[in-house]
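Enquirer: Below: sequence and its predicted model.
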Amino acid sequence: MPPWRRRYSPIPSACFLTAAVFIGLGSVAVQILVPYAAHLSAPALRGKAVGDVMSGLMLGIMLARPVSSLITHLSSWRMVFIISTLVMILLTLTLGYVLPVRRPAPGLRYRALMASIGSLAVHNLTLRRRALYHAALFGAFSLFWTVTPLLLTGPEFHLSQVGVALFAFAGVAGAIAAPIAGRVADRGLSKPATLFAMLAAGTAFLLTHIGDTGSHLKLGILVLAAILLDFGVTMNLVIGQRAIFALGEHYRSRLNGIYMATFFVGGAIGSALGGWAYAQGGWGLASLLGTALPAIALCYFASERPATE
């Protein structure tokens, strides 16, 4: 069998895609924990609770790339999945032991619950706004982290996988926005904080045009942009969740499901657009699209009436 056939055998690819599907199905546990934390907290401290949980979520997202790259460099890519499996088993046992049991009052059956999701999305303006705001910002976030590894490993910077991993650690600093955003939202400052988050995301892309390509200054500016972008996106995420969780106790999980699904679609679109833009016009075109996404959210935010949080 020719080497290219052994390398590109469809069986390993099918196994990998199947595993990716099950990982995606299992990852929804996070979206169960966030409304669960909101349910357990007092209304006055709900933003703080959501912010604390989301800080852990964002740390996991931002640490995943650099930690897995470093593990692969020191051992192999298989070790990443072995360690992840062991951590998930330990986490499952821990959560099963420490989390209190919640038994919701009997209500709609599963089919009726699913059917009600469309009605919630259509008739709830705050939910729609917050979901679309974050779809734009998460699209910019995904675009940035899809394209920057291509830029950093390309002929301009010549960074290795370890170098990209160290660069990605910069994004971890943005996770500190989660608890800050939660406390700000609890004080009734959601609107100015949302404005700041959108401006931070857009400014992050504009900053990347400072300095000569491949220079140490340019690399430092990219690090600063990563921190600022992640800070803004995390802040907007927490404020949005705090806002939708205040809409109704009995359907928080459904509200969160709509919110998360909407902005993950935005993230997928941003990632796809980023790869295409970088192939067509390099970082210049990609950063232009990255700037446009928060700008679109900002224009939509400007039309918000005082009664909308």
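Expert: That came through, no problem.
Enquirer: Please make it C-alpha for all contacts and neighbour counts, starting now.
Expert: OK.
Enquirer: residue boundaries of the helices in the stretch 101-250 of the chain?
Expert: Listed in chain order, the helices found in the stretch 101-250 of the chain under DSSP state H, counting those that start in this stretch are 110-123, 125-153, 161-168, 177-186, 190-207, 216-245.
Enquirer: moving C-terminal of the last one, what's the next helix or strand?
Expert: What it means is helix 216-245. Secondary structure here is assigned by DSSP states H and E; on that basis, the next helix or strand after helix 216-245 toward the C-terminus is helix 252-302.
Enquirer: ok, and here's another one to check against it:
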Amino acid sequence: MSHSDTASAQAKAVVGRPAAPPVRPLLFLVMAICSGATVANVYLAQPLLELFARGLGISSASAGTVVTCAQFGYAGGILFLVPLGDVRRRRPLLSAMIAATTVLLLLAAAAPGLSVLAAAAALIGGVTVIPQVLVPLASELAPPERRASVVGNVQIGLMTGIIGSRVIGGLVGEALGWRAVYVLAAALTALTGLVTLLLLPKEGPRTGMPYGQLLASLPRLLRQEPALRHSCVLHGTLFGAYSATWTTLVLVLTQEPYGYSSATAGLFGLLGLSGAFAAPWAGRFIDRRGPGPIITAALVLALVSAGAYALGGSTLAFMIAAVLLVNVAVQWSQIANQARIFSYLPEARSRANTVYMVAVFLSGAIAAALASACYGSYGWSGVCAVQALLALGGLLALPAMRRYDLRHAGATA
């Protein structure tokens, strides 16, 4: 439950909401698959840059614009579309997003040149924020005693989609061309989206606040809700730590003493699935013991990973261990912090998720830029130090979260 006047006002903004009906596990499975299929649309371009360059007659550097446009579009969609989940019925909202994403993917597949492809990528990123609507919805539909487990399972689908898009997209692109990748993505988006819509339970009428007022409530929510601020800082620092080393990892792996090709270095991304495998246990633990221990463990793992990364500059075993540990850490932290804010803010889950994800994205972007600068000046050890300092910053913020949760023990049940 919420603990401020803001949350009380938000509760009044949504009326006529019935108690959540029993939901079959099949729905949560389909939501996870749909999340993976749709978040993949943001990352489709990453393994296709050389194919764009050859097919459109442009440089590889110019082709990178497509990736940038998709990322900016996704950030914009989180900020401007996801809050609607609090005040609009989710079935029509998701229907519009799924239909628009499918059409735009087909437009990208038919793009005659870079400008159209980049514009389509930006729009695709903006409307394929479907997972960021589904995660709060899954939290709402889940029984309170299984909330973290359900959120964790949907997150598994999301992470698998991010990693799978890079691997499968590259393979399909090499075999059939980059346009086929976008056609396949359109088919998967339409199919998984349609099945999800068919399984969603009916909602009662919802009376929402005007759109301008809805957006204006976002900074107020952050200002007045300590639980949201805590989780933004805690996961923001950890995600920043993760982004710092992950952004520059390929530079280390393609130089001595490793000297791997870009393709071989890219396979290290598959180690990111370690976080997906560790997520179910974390969800069950959070449902029994609360999010605090998992958040603490995640930050400790991130700190240990920084040390392993530093040793991994010359020893492969330490490098692999570091990648595994930090990916587990980022998934544990994501599940725990989202479950926490959804429990404290049941009437503002979509807006809380928007504020949270924007804070995390900004932290990751700033940390990646800082890491790149440190790599140029201090090498890999400087990047590892950035990860360690950010993980330490998160650990220093833990006491504030613990004091707040102790004062409101039982409020998130």
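Expert: Nice, thanks for sending it over. Predicted, not measured: the structure shown is a model, and the values here were computed from it.
Enquirer: re earlier: adding distance to Pro10 of structure 1, write the helices of the stretch 101-250 of structure 1 out as CSV.
Expert: Shown next, in CSV, are the helices of the stretch 101-250 of structure 1 (distance: least, C-alpha to C-alpha, whole Å):
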stretch, distance to Pro10 of structure 1
helix 110-123, 35
helix 125-153, 25
helix 161-168, 26
helix 177-186, 41
helix 190-207, 39
helix 216-245, 36
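Enquirer: how about those, which one is nearest Ala286 of structure 1?
Expert: In terms of C-alpha to C-alpha, the element of those nearest to Ala286 of structure 1 is helix 125-153, at 7.6 Å.
Enquirer: Which stretch of structure 2 lines up against the closest one?
Expert: Following TM-score structural alignment, the aligned partner range for helix 125-153 of structure 1 in structure 2 is 226-254.
Enquirer: Looking at the helices of the stretch 101-250 of structure 1, spot the one closest to Val80 of structure 1.
Expert: The closest approach between Val80 of structure 1 and any of those, judged by C-alpha to C-alpha, belongs to helix 161-168 at 14.1 Å.
Enquirer: What angle do helix 216-245 and that closest one make with each other?
Expert: Angular relation of helix 161-168 of structure 1 and helix 216-245 on a 0 to 180 degree scale: 50 degrees, by axes from the mean of the first three to the mean of the last three C-alpha atoms, to 10 degrees.
Enquirer: how far out from the middle of the chain is helix 161-168 of structure 1?
Expert: Between the centre of helix 161-168 of structure 1 and the centre of its chain there are 19 Å (C-alpha atoms, centre = their mean, to the nearest Å).
Enquirer: Comparing that helix with structure 2, how large is the average distance?
Expert: Helix 161-168 of structure 1 differs from its equivalent in structure 2 by a mean of 2.2 Å after superposition (mean C-alpha distance after the TM-score superposition for structure 1).
Enquirer: Now do that helix: everything it contacts.
Expert: Residues lying outside helix 161-168 of structure 1 but in contact with it, judged by C-alpha atoms under 8 Å, 6 or more residues apart in numbering, are 62-63, 65-67, 69-70, 73, 149, 152-153, 223.
Enquirer: how about 7 Å then?
Expert: 65-66, 69-70, 149, 152, 223 (C-alpha atoms under 7 Å, 6 or more residues apart in numbering).
Enquirer: what do you get for stretch 188-197 of structure 2?
Expert: If you take C-alpha under 7 Å, 6+ apart as the criterion, stretch 188-197 of structure 2 is touched by 27, 30-31, 33-34, 37-38, 91, 98, 102.
Enquirer: again, but for stretch 219-236 of structure 1
Expert: Contacting residues not belonging to stretch 219-236 of structure 1 are listed as 134, 137-138, 141, 167, 170-171, 173-175, 177-178, 181, 194, 197-198, 200-201, 204-205, 207-208 [C-alpha under 7 Å, 6+ apart].
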